[in-house]
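Student: what follows is a predicted protein model with its sequence.
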Amino acid sequence: METDLQLAQRAALVGAAVALKHFAALADLPQELKADGSIVTAADRAVEAAIREVLGAARPADAVLGEEQGESAGDGPAGRRWIIDPIDGTRLFVAGDDRWLVLIGLEEAGEIVAGVAAHPAQGSIWWATRGGGAFEGRVVGGRVVADTSIRVGGSSSLAGCRVGIVPEDWGRDLVAPLVAVTAPQPWGIHPALMVARGELDLAVQTGGQIWDFAATSLIVNEAGGSYSGLSGDPRPGSGASVYARDPALRTEALRLMTA
């Protein structure tokens, strides 16, 4: 029987394949605006449906929460729930920018225990399990290859540290105190993943929901880093989130942004 991590990886790869078909035909992809002003497309819905089909066939008793279809209750162990963001960064997706992701997390009793983040258009995938470390790999022929353990970088002060902000054009008031002491860095992959592999010291995601943070929060934590919402809560939820190479830097950044 495949493990939860193997299932999450397989579901992410299935979703990625569906997303890439739509990504290759963007000119024909209709777009809609949700009530909150965010973009949704047929690709978002198709990817989530494909992922749900994989998870449902393998773990029919589990609950599932997805950005597009909401929550479906399970009849299995209480508190066991898959969390899906079928296309994280839909604005990037429809613009032809390859930095969008497919995100899948598994929550048990309020804790994220497995997470997978794929950059399908870049052929890369990242994953972690609670207590099992964090890894990145490549996707070749629909399979994960060349897995490599990843780890956050060394210490430095907040002033002048390497920081990534996502989305790049939102939440400017929130991150203004950080921008005053350090220049944001460009990012080719999600800044949280750059923290996990030691290429950034700090990342701020200025808004989102639990499906935006479930997988990446675990990956950063298992790489030796530190994650929390703006309130300091280490459990992913709604609002802004901060990823850092260590708890001290995260606390310092939170103090500066919330002063």
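Tutor: Alright, I've got the coordinates. Residues are numbered from 1 along each chain as shown.
Student: drop to CA atoms for contacts and neighbour counts, all remaining ones
Tutor: Will do.
Student: helices of the protein, residue ranges please.
Tutor: For the chain, the helices defined by DSSP state H occupy 4-23, 42-58, 90-94, 172-179, 191-196, 210-222, 247-258.
Student: let's have these in CSV, adding distance to residue 141 and mean neighbour count.
Tutor: What follows is those, written out as CSV (distance: least, Cα to Cα, whole Å; neighbours: other Cα atoms under 10 Å):
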stretch, distance to residue 141, mean neighbour count
helix 4-23, 10, 21
helix 42-58, 18, 19
helix 90-94, 22, 19
helix 172-179, 40, 16
helix 191-196, 23, 28
helix 210-222, 23, 28
helix 247-258, 38, 17
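Student: use this one as the comparison:
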Amino acid sequence: MADDLRLAQEAALAGAAVALRHFAALAELPREVKADGSMVTGADRAVETRIRDVLAAARPEDAVLGEEHGETTGADSRRWILDPIDGTHLFVEGDDRWLVLIALEEQGEISVGVAAVPAQGRIWWAERGGGAWEGEMRDGRILGERRIRVAGAAPADLACSRLGVVPEWGRDRVAALIEAADERAWPVQPALLVARGDLDLAAQTGGQIWDFAATSLIVAEAGGDYRGLDGRTRPGPGASLFSRSAELGDTAMEVLNAH
């Protein structure tokens, strides 16, 4: 039986393959608007179905929570959390920055996280206590794995801090932080850039638990800090902040709370 991290990677690779087939035929992809105003496509549903199939074959007793197919009950202490295509708006526009996100929650704590960027052939992962890693996806395999860490120690000075903000809407929630820090463009999801030391801060202006479950662990295992703007320390609904250090996160929160 594959261990949980290997299983999550296998599921991400399988989901990525399905997503890429749809990404290559965007003109034929049906699109809908959900009740919350967000977009969903047949690709989102197909990817989640494929990931669920992989997980169910290996862990039939585990619970699964997915953005598109809801929650299926299972073992009380284990739940897989899925975002089959994170950034559907990017996906349908042909932008290569969308992700496949998979996390495992055990007894309320995220223990495994995988974030794949299939159109770029890149993948990040972490296991609690095992550090954060990245690699390349080629022909259904992960190659060139290397450990990643947040940027080295530096003063908690927002003016010198490199910031990424996602998505494009809801920026008013972090306007004070954007004004105080050095905002940068992001070639991949900003939280992943914090984990690999290319950014110091990442603000995500909204989302649900599936948007943050995998990336929160990857950043933490890279030596960084994750928190909700409402003060929570576990992934959940609302805006979130990723930082290279808790000290910098504290400084950012002070600025946000002052406005």
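Tutor: That came in fine, so what should we check first? Keep in mind it's a predicted model, so treat the numbers as computed, not measured.
Student: ok so, going back, so for residue 68 of the first structure, which of the helices of the first structure sits nearest?
Tutor: In terms of Cα to Cα, the element of the helices of the first structure nearest to residue 68 of the first structure is helix 42-58, at 6.2 Å.
Student: so how far is that closest one from its chain's centroid?
Tutor: Helix 42-58 of the first structure sits 17 Å away from the centroid of its parent chain (Cα atoms, centre = their mean, to the nearest Å).
Student: and it, what does it pack onto?
Tutor: When contacts are defined as 3 or more Cα pairs under 8 Å, 6 or more residues apart in numbering; DSSP states H and E, helix 42-58 of the first structure packs onto helix 4-23, strand 80-88.
Student: circling back: out of the helices of the first structure, nearest to residue 146 of the first structure?
Tutor: Taking Cα to Cα, helix 4-23 is the member of those nearest to residue 146 of the first structure, at 14.2 Å.
Student: for that closest one, give me the average deviation versus the second structure.
Tutor: Here the mean offset of helix 4-23 of the first structure against the second structure after fitting is 0.2 Å, by mean Cα distance after the TM-score superposition for the first structure.
Student: so residue 114 of the first structure is in contact with residue 5, correct?
Tutor: Yes - assessed by Cα atoms under 8 Å, residue 114 of the first structure is found in contact with residue 5 at 6.1 Å.
Student: what's the overlap in contacts for those two?
Tutor: 128-129 (Cα atoms under 8 Å, 6 or more residues apart in numbering).
Student: can you tell me how far the residue positioned nearest the centre of the first structure is from residue 100 of the first structure?
Tutor: Central residue of the first structure (Cα atoms, centre = their mean): residue 216, 4.2 Å from the mean position. According to Cα to Cα, to the nearest Å, residue 216 of the first structure and residue 100 of the first structure sit 13 Å apart.
Student: out of the helices of the first structure, which is closest to residue 121 of the first structure?
Tutor: Minimum separation from residue 121 of the first structure across the helices of the first structure (Cα to Cα) falls at helix 4-23, 6.8 Å.
Student: and that closest one, what does it pack against?
Tutor: Using 3+ Cα pairs under 8 Å, 6+ apart: helix 4-23 of the first structure touches helix 42-58, strand 101-108, strand 111-119.
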